[in-house]
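Colleague: After the sequence you'll find the predicted model.
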Amino acid sequence: MSNLIFIGGQKGGATKTTTAHLMCLGAILRGQPAAYVLTDPHRSLKPEGRPYGVMDGRDGNDLARIITASGSTKNGWLIVDGGGNRPDFDRAIAEQAHLTILPFRDSEEDVEAISRDLSAMPNAVALPSAWPTNKRAQDTAQKFIDALDQVFPGRVIRTPIFFVHSTLELVGKKLDSPSTPVRNAARRAYGILADRLEQHIR
């Protein structure tokens, strides 16, 4: 069975799509099969040049078939990008996923939104994403992780995915040869994912 990972959350701009692509690329770089599933009906499919599978789950029936088929796959990762602002959809997919990850950025608005999502999806975990790399900004941003972890103990991944300028190439029309910073970020993202899933299923 594939590891079914759902990258969800209501807030737009929280890096769900980038995080999902990073994790897929990271899996491939670690020698693991992976596929990205697009579910947002307002986005277009961009499979060209990607070393991982790209699947169209924008239609509910197609998405159901993809998830069902993943049950007969013996290994690898199926990473479903939830899009945004669809709380009922998020809850439905989260119930089927082996792990639901809710990326959030270092802002009060993101923390408020992610708090609502964590309450609505009791098995989900929050992931600090596109996190600042400047030491002073990191110190300020740490308060968001700490505050969220106080309210939802054990459900906040405390290892952030740091901001990388070139990650925009991941969501571009075509992905040829990812830059070294993107590859490093992808390996880190996959490592965070694999570690958390292992903790989650213990």
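Modeller: Structure received.

Colleague: CA only for contacts and neighbour counts going forward, please
Modeller: Fine.

Colleague: Please identify which helix or strand holds the residue nearest to Leu168 when sequence neighbours are not counted.
Modeller: Nearest in space to Leu168, with sequence neighbours left out and distances taken as CA to CA, 6 or more residues apart in numbering, is Thr18 at 7.7 Å. Taking DSSP states H and E as the definition, Thr18 sits inside helix 16-29.

Colleague: Please enumerate the strands of the chain.
Modeller: 3-7, 34-38, 53-56, 77-81, 99-104, 124-128 (DSSP state E).

Colleague: try this one next to it:
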Amino acid sequence: MKGVAIVGKKGGVGKTSLSHLLALGSAWKGTPAYLMHTDDRKPISVNGRPYMFYDARNPQTLTTLISAAINQDGLCVIDSGGNRGEFDMWIAKSVDMVLIPVTPDPESVCIALEHMASLESHGAKNVRFLLNMVSSNKNEKNRDQELYFSKLPTEKVIGEIPKVSAIKRLREEDTNPFLTPPTNVNNASRKLYGIVIKELSKLECESIGV
């Protein structure tokens, strides 16, 4: 099983939404997905989602869950709030890849760069950036690239996810059984899964010298 942690010290960049989106995309592609909630906030209640969702705020619980799943097929997605230093650092060093979402604003870029440097200085490997909430307007997208995203090292950016307001539904409680999300959310979930799997495959090939 491969493990991906979605981390970030800045709130509002989409860590939890992207975690659920990735797990959803994995499920739609026929790969079992296990989403581990490690943020300090109480996890949402889910009902009938096509992926497993666990309350893993306790480090020992997370360790047990990862150990139990390590020899299974699928994708382990860890939603990490980035606000518990040692725990988050352990997570970053225990997964196959760390994703830091970055939105088009100067603070997000600055904090993401600092976080990457901190993670790598403490031994985390395969830290990557994911551009999130990217505008569908060509002029605005070009402007955001020039002003903000161009500050990120190109080799560390693995892809982008468009701004889709309905994605927020994934981080809301299921008061009724989970309904299939709208097409744009499903498309974004498959896109994110494809981005992640492509990078994981690339990293695996590099590790064995292919």
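Modeller: The structure has been received and is ready for your questions. Keep in mind that this is a model prediction, so the values were computed, not measured.

Colleague: And the TM-score between them?
Modeller: Between these two chains, after superposing, the TM-score reads 0.92 (TM-score structural alignment, normalised by the length of structure 1); 196 aligned residues with a CA RMSD of 1.3 Å.

Colleague: returning to that earlier point: show me the contact partners of the helix holding Thr18 of structure 1.
Modeller: Residues from elsewhere that reach helix 16-29 of structure 1 (CA atoms under 8 Å, 6 or more residues apart in numbering): 7-9, 33-36, 51-52, 77, 79-83, 102-103, 129, 167-168, 170-171, 182-183, 185-191, 193.

Colleague: mind checking which of the strands of structure 1 is nearest Gly13 of structure 1?
Modeller: With CA to CA, the closest approach to Gly13 of structure 1 among those belongs to strand 99-104: 8.8 Å.

Colleague: other SSEs contacting the closest one?
Modeller: Other helices and strands packing on strand 99-104 of structure 1, by 3 or more CA pairs under 8 Å, 6 or more residues apart in numbering; DSSP states H and E, are strand 3-7, helix 16-29, helix 108-120, strand 124-128.

Colleague: Could you identify the buried members of the contacts of helix 16-29 of structure 1?
Modeller: Among the contacts of helix 16-29 of structure 1, the ones that count as buried by 16 or more other CA atoms under 10 Å are 7-9, 33-36, 51-52, 77, 79-83, 102-103, 129, 167, 170, 182-183, 185-191, 193.

Colleague: quick revisit: okay, the strands of structure 1 in a markdown table with distance to Arg65 of structure 1 next?
Modeller: Formatted as a markdown table, the entries for the strands of structure 1 read as follows, by distance: least, CA to CA, whole Å:
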| stretch | distance to Arg65 of structure 1 |
| --- | --- |
| strand 3-7 | 13 |
| strand 34-38 | 12 |
| strand 53-56 | 11 |
| strand 77-81 | 13 |
| strand 99-104 | 19 |
| strand 124-128 | 23 |
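
Colleague: Can you tell me which of those is nearest to Ile201 of structure 1?
Modeller: Between Ile201 of structure 1 and these, the shortest gap by CA to CA is with strand 99-104, which sits at 8.9 Å.

Colleague: For the closest one, grab the matching residue range in structure 2.
Modeller: Residues 97-102 of structure 2 are where strand 99-104 of structure 1 aligns, taking TM-score structural alignment as the criterion.
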